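Student: coordinates only, sequence not included:
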């Protein structure tokens, strides 16, 4: 899921001059230390709220809000209690025309959500979005057609005007993530590309490093090892104190580590590691998804998805593969990742996961049910929320799962937001 440090709140600097046509934001007080956690997850256009008990490792459903269409991604403001969400009725087989960006106020005591202003129409389906580290802008990435947009955040957290971007901005093929780097003066846009398929050649992947000033993005550098062939980045996260960028490569089942030095990203990875516990047994449709660095910088987590099915007794059943969270220890001097655990999620197609405000729990969300063969029987495993305790060394300990009724929808996104201490 998203950069958890933004979820738990960072200090927001005092406002300066007007930002790219946006209203000048009022100075924000330092974010209160989070003492509770709210978990949010969607099934289609329904966004549900759960209370998290880190001691008991339990999730309790508290309420729902509806979005204009199916949720695509969400991200919290770094200091104000606001959650931003993109929604769309378009899918792989649905040519939808409804695309929006919404702001939702988070109750600081209960975590309940309430609409904040009217949803803002978007030009296409947004597969990823985030908020800059100072809380002035919402950054939106579009995969098909490739595009980005930047939207002002008003002083009260509502969505303001869109900021005009350079016409010649290079975006690569199938942008999949947009994220502000530490310091908030640079943005990384991750473009995945496509594998060769059906006689169509491979589309290369690329990491775009962009300067970020007053909401305007301008090119600094594009990094595409081997011309981007055999390089299919999906998501990345930053180390909290060192200049290391950890990238999950969806098309290669790989974790790459790059160095970000000022306004330059290393042209090749410092380290490359398989994300799989059994890298010599890669099955069809085996793909990593989300990646998150622990806030203390000691480990990085990557989700692995095994999606392939095969026919059995008239039904499509799971063909095999890894549906796991891989845990990599990060060398404190070099950034080298070492796999120390690959733990089963007891679910299929984990697309998002997150840590709670205390970093004591990790929850992973799978998107849909899966038929699983057990001898001559077939069991339908529902979509799930899988709950793990985080141990002292960053390894995970499985606790429980919660089944999710998805029907014809997907549990497409899940995240957790810290709530401030309120007396």
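Tutor: Yep, it's here. A quick note: this is a predicted structure, and the numbers were derived from the prediction, not measured. Numbering: from 1, shown residues only.

Student: CA atoms for contacts and neighbours, from now on please.
Tutor: Fine.

Student: which residue ranges of the chain form helices?
Tutor: 4-8 (DSSP state H).

Student: measure the nearest residue to residue 187 once chain neighbours are set aside to residue 393 for me?
Tutor: Spatial nearest neighbour of residue 187, chain neighbours left out: residue 180 (4.2 Å); criterion: Cα to Cα, 6 or more residues apart in numbering. From residue 180 across to residue 393, the span is 28 Å (Cα to Cα, to the nearest Å).

Student: that older thread, residue contacts, the residue nearest to residue 187?
Tutor: 131, 132, 133, 186, 187, 188 (Cα atoms under 8 Å, 6 or more residues apart in numbering).

Student: at 6 Å what do you get?
Tutor: 132, 186, 187 (Cα atoms under 6 Å, 6 or more residues apart in numbering).

Student: ok, now residue 67?
Tutor: Applying Cα under 6 Å, 6+ apart to residue 67 gives the contacts residue 45.

Student: and it, how far from residue 88?
Tutor: In terms of Cα to Cα, residue 67 sits 9 Å off from residue 88.

Student: same deal with residue 249?
Tutor: Residue 249 is 25 Å from residue 88, by Cα to Cα.

Student: got it, and residue 228?
Tutor: With Cα to Cα as the criterion, residue 228 and residue 88 are 29 Å apart.

Student: more neighbours: which of these two?
Tutor: Remark: of residue 228 and residue 88, residue 88 carries more neighbours, 25 against 20, as counted by other Cα atoms under 10 Å.

Student: hold the first one in mind and look at this next one:
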């Protein structure tokens, strides 16, 4: 109802009645008619639907049943309902996606033996558009990337290559040739998965001072300093995780004083104290991501870890057990406690992520070809499913914006 109407009578009309001395003479029937009119107007007035927001889906294009490029979708923040809006073809194996700080450019890995990264313009009214040429990452099978907080460099982890790559970002988000490729060395006790280094994630710390690379193959987390003039990485520290744990991803507490490292090979998560000035991690004792006594029908491989915006809850995806573990964060971030384990609504939840508001949790179930959406309970943190599962070809990454 507009501000020029008061309970069914316009301000102008009400003023005329008052000027004639008739306002006090409104009969009970007149008043009832006014209320009825107001209700009728309220029922007739259309309720504006909440605006849909964009989402991007990563997949494998070289596997049977995979997609043909980056999936384009939209979701409703109120209901969590996802709907397909098309595909951006021509981007191979975009298994992980990241957005620039200004949200105008999307970056995708090309997870193949000759690894590459691609830039896509998305911050415009028209359809997404590939920017310039894809750039080689100097290593095989890039599986994760992130944009440095300053927006001038793209950081990529080469899984099979066991290395970390840096690309300068030019005007309009276009990628330049790699400015540095740092090769990790070493191995771990698991001969099948740790025969050599396997960089699985590279991300900047909350202050943007250091870059941390998580290596599954060597059970270590490397800390680098990025030179803003040359785009080169200089190692400052290295944290040793539990042998055979297989660290995969990490998430920082909003305070920046703690990081949570999820371990793929032994189904654990470790709380690490983080020295923001020195960039050093001090790992604590690992905790299981599954309830005591759990016996999955297949081996479990935790994949992603995400923390709520306020730092109250931590979520981990369990592939194999097909669940999402919820931890409550305690002692200002220094401790976590498992409080619930919720079915992921599909098979093999490789990637989970919160939307920018922190009110919706998305899970990309790789083997079942579905994306499920949850609404975490504000009091307990437990994710409650909303709506039906969204079908997608081999979804391995989902990026709501």
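Tutor: Cool, the structure landed. Since we're looking at a predicted model, the values are computed, not measured.

Student: report the TM-score for the pair.
Tutor: The TM-score (TM-score structural alignment, normalised by the length of structure 2) is 0.76; 330 aligned residues with a Cα RMSD of 2.2 Å.

Student: sorry, back to before: aligned partner of the residue nearest to residue 187 of structure 1 in structure 2?
Tutor: Aligned against structure 2 by TM-score structural alignment, residue 180 of structure 1 finds its counterpart in residue 204.

Student: OK, contacts around the residue nearest to the spatial centre of structure 2?
Tutor: In structure 2, the residue lying closest to the centroid (Cα atoms, centre = their mean) is residue 353, at 3.5 Å. Residues near residue 353 of structure 2 by Cα under 6 Å, 6+ apart: 361, 362.

Student: map residue 395 of structure 1 onto structure 2.
Tutor: Looks like residue 395 of structure 1 aligns to residue 382 there (TM-score structural alignment).

Student: who are the neighbours in contact with its match?
Tutor: Residue 382 of structure 2 neighbours (Cα under 6 Å, 6+ apart): residue 376.

Student: and it, how far from residue 261 of structure 2?
Tutor: Computed as Cα to Cα, the residue 382 of structure 2 to residue 261 of structure 2 distance reads 20 Å.

Student: strands - which of the contacts of residue 180 of structure 1 land there?
Tutor: Counted as lying in strands by DSSP state E, out of these, are 186, 187.

Student: just the contacts of residue 180 of structure 1 now: which is nearest residue 262 of structure 1?
Tutor: residue 186 (9.2 Å; Cα to Cα).

Student: hmm, the closest one is touching residue 212, no?
Tutor: Yes - contact criterion Cα atoms under 6 Å: residue 186 of structure 1 and residue 212 qualify, at 4.9 Å.

Student: what's the match for residue 234 of structure 1 in structure 2?
Tutor: Here residue 234 of structure 1 is matched to residue 248 in structure 2, going by TM-score structural alignment.

Student: coming back round to it: and of the contacts of residue 180 of structure 1, the nearest to residue 401 of structure 1?
Tutor: residue 132 (32.7 Å).

Student: what about whatever residue of structure 2 lines up with the closest one, neighbour count?
Tutor: Using TM-score structural alignment, the partner of residue 132 of structure 1 in structure 2 is residue 148. Number of residues near residue 148 of structure 2 (other Cα under 10 Å) recorded here: 23.

Student: before we move on, what about residue 117 of structure 1?
Tutor: 14.

Student: that one matches what in structure 2?
Tutor: Match for residue 117 of structure 1 (TM-score structural alignment): residue 132.

Student: touching, residue 55 of structure 2 and residue 399? I think so.
Tutor: Yes - here residue 55 of structure 2 reaches residue 399: they are 5.4 Å apart, a contact under Cα under 6 Å.
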